[in-house]
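**Student:** For reference, the sequence and a predicted model appear below.
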Amino acid sequence: MPWDATDYPDSLKNLDTTIRKKAIEIANAMIEEGFKEDQAIPIATEQAKEWYANANNKEINQMKNKTNKSLRERDEKEEDFNSRPETLEKGEHVYPHDNGWAVQVEDAKQPAFVFNNKHDAIDRAREIAQKKETHLVIHKADGSIQEKQSYDEK
């Protein structure tokens, strides 16, 4: 069951409200990706504190104003890497999946998206990699690497 601002782990109770909401958002995303609660909570707490230390006033106010519903339900428009800062430097992979073609960030436990066709998966992965200024790895149907593209602007 996803957490929200009124129902969350006891270990988050002493956090500032904004940091707590960010930790809840991150932990919910991690659990959705397959992490266990006892793994997600401490990681989400540390990442939320780090996010708060680096966030601007607009980002802090947006988090402060998040509703319980928005904390529980992941917005399909929201990029996965917004709530998972550790994925910002990792590339995107497109690979065959039981239900079509998957887009998955490097080292993630499960795909962020699954598309019926490879072209749509590549388009989405490319968009994410370009925004994050990382790289894209496209796999063939047999799992071998077909192509690599770098979007590193540094």
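**Tutor:** That came in fine, so what should we check first?
**Student:** Going by C-alpha atoms from here, please, whenever you check contacts or count neighbours.
**Tutor:** OK.
**Student:** Now for residue 150, how many residues are close by?
**Tutor:** Residues lying near residue 150 (other CA atoms under 10 Å) number 14.
**Student:** Sorry, wrong one. I was asking about residue 94.
**Tutor:** Neighbours of residue 94 (other CA under 10 Å): 30.
**Student:** Touching, it and residue 123? I think so.
**Tutor:** No: here residue 94 does not reach residue 123: they are 9.8 Å apart, not a contact under CA atoms under 8 Å.
**Student:** Which stretches in the chain count as helices?
**Tutor:** 17-32, 37-54, 57-64, 68-72, 80-83, 118-132 (DSSP state H).
**Student:** Next, format these as TSV and append mean neighbour count and distance to residue 147.
**Tutor:** Listed next are these as TSV, based on neighbours: other CA atoms under 10 Å; distance: least, CA to CA, whole Å:
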stretch	mean neighbour count	distance to residue 147
helix 17-32	24	29
helix 37-54	17	33
helix 57-64	13	36
helix 68-72	15	37
helix 80-83	18	23
helix 118-132	19	11
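**Student:** Below is structure B, check it against A:
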Amino acid sequence: MVWNMNDYPSTMKNLDSLVRKKAIDVANALLQDGYPEGRAIPIATQQAQQWYDNASSEEKAAFRQEKPPQKNDSHAGSKRSGKLLDADVKVNYSDKQWQVISKGAKKASETYDTKEEAIERAKYIAQNKETSLEIYKENGDLQETRDFSK
């Protein structure tokens, strides 16, 4: 099922309207890529909230002006986006920060000052994606792998 701003999952009811709009857009794209609803909804909600927390005022204003997601919108399936959504998550040290990054991604989704914060966030993402989490030492050696696939 695809959604719009008037017909969306009840779990999105209490989201800020801009976060909800982004979550609906992401969820519809995930459904187009073949994700089941039960997996698409939490991933989309988490990604929308992350986008909102990190987006500039200009990005938010531009997205607010875009037309709302419609049930008949075309979301061209991207092979790369599907691969990243299924990709394992890594925590590694680079540029004096701990990074959370999906394998195959060009840049980190988030950075942290402490390894513990990065691991907590990466664990949450890996659990939602049902993938593995690879934790690296500061020197680049693999420290640990955790499997969250079901």
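**Tutor:** Here it is on my side, so go on. Worth saying up front: this structure is predicted, and the values here are computed from it rather than measured.
**Student:** Any idea what the TM-score is?
**Tutor:** Superposed pair, TM-score by TM-score structural alignment, normalised by the length of the second structure: 0.50. Supporting alignment: 92 aligned residues with a CA RMSD of 3.6 Å.
**Student:** Let me have the helices of the first structure in a markdown table, extended by distance to residue 148 of the first structure.
**Tutor:** A markdown table is the format used below for these (distance: least, CA to CA, whole Å):
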| stretch | distance to residue 148 of the first structure |
| --- | --- |
| helix 17-32 | 27 |
| helix 37-54 | 30 |
| helix 57-64 | 33 |
| helix 68-72 | 35 |
| helix 80-83 | 20 |
| helix 118-132 | 11 |
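**Student:** Please identify which of those helices is closest to residue 101 of the first structure.
**Tutor:** helix 118-132 (5.4 Å; CA to CA).
**Student:** helices or strands next to that closest one in the packing?
**Tutor:** Here helix 118-132 of the first structure touches strand 92-97, strand 100-105, strand 113-115, strand 135-139, going by 3 or more CA pairs under 8 Å, 6 or more residues apart in numbering; DSSP states H and E.
**Student:** and residue 69 of the first structure, which of the ones you listed is closest to it?
**Tutor:** For these, the distance to residue 69 of the first structure is smallest for strand 113-115, at 21.9 Å, taking CA to CA.
**Student:** tell me which residues in the closest one are buried?
**Tutor:** For strand 113-115 of the first structure, burial by neighbour count (16 or more other CA atoms under 10 Å) applies to 114, 115.
**Student:** would you turn the helices and strands packed on helix 118-132 of the first structure into JSON lines with distance to residue 45 of the first structure?
**Tutor:** Output for those, formatted as JSON lines (distance: least, CA to CA, whole Å):
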{"stretch": "strand 92-97", "distance to residue 45 of the first structure": "25"}
{"stretch": "strand 100-105", "distance to residue 45 of the first structure": "21"}
{"stretch": "strand 113-115", "distance to residue 45 of the first structure": "26"}
{"stretch": "strand 135-139", "distance to residue 45 of the first structure": "28"}
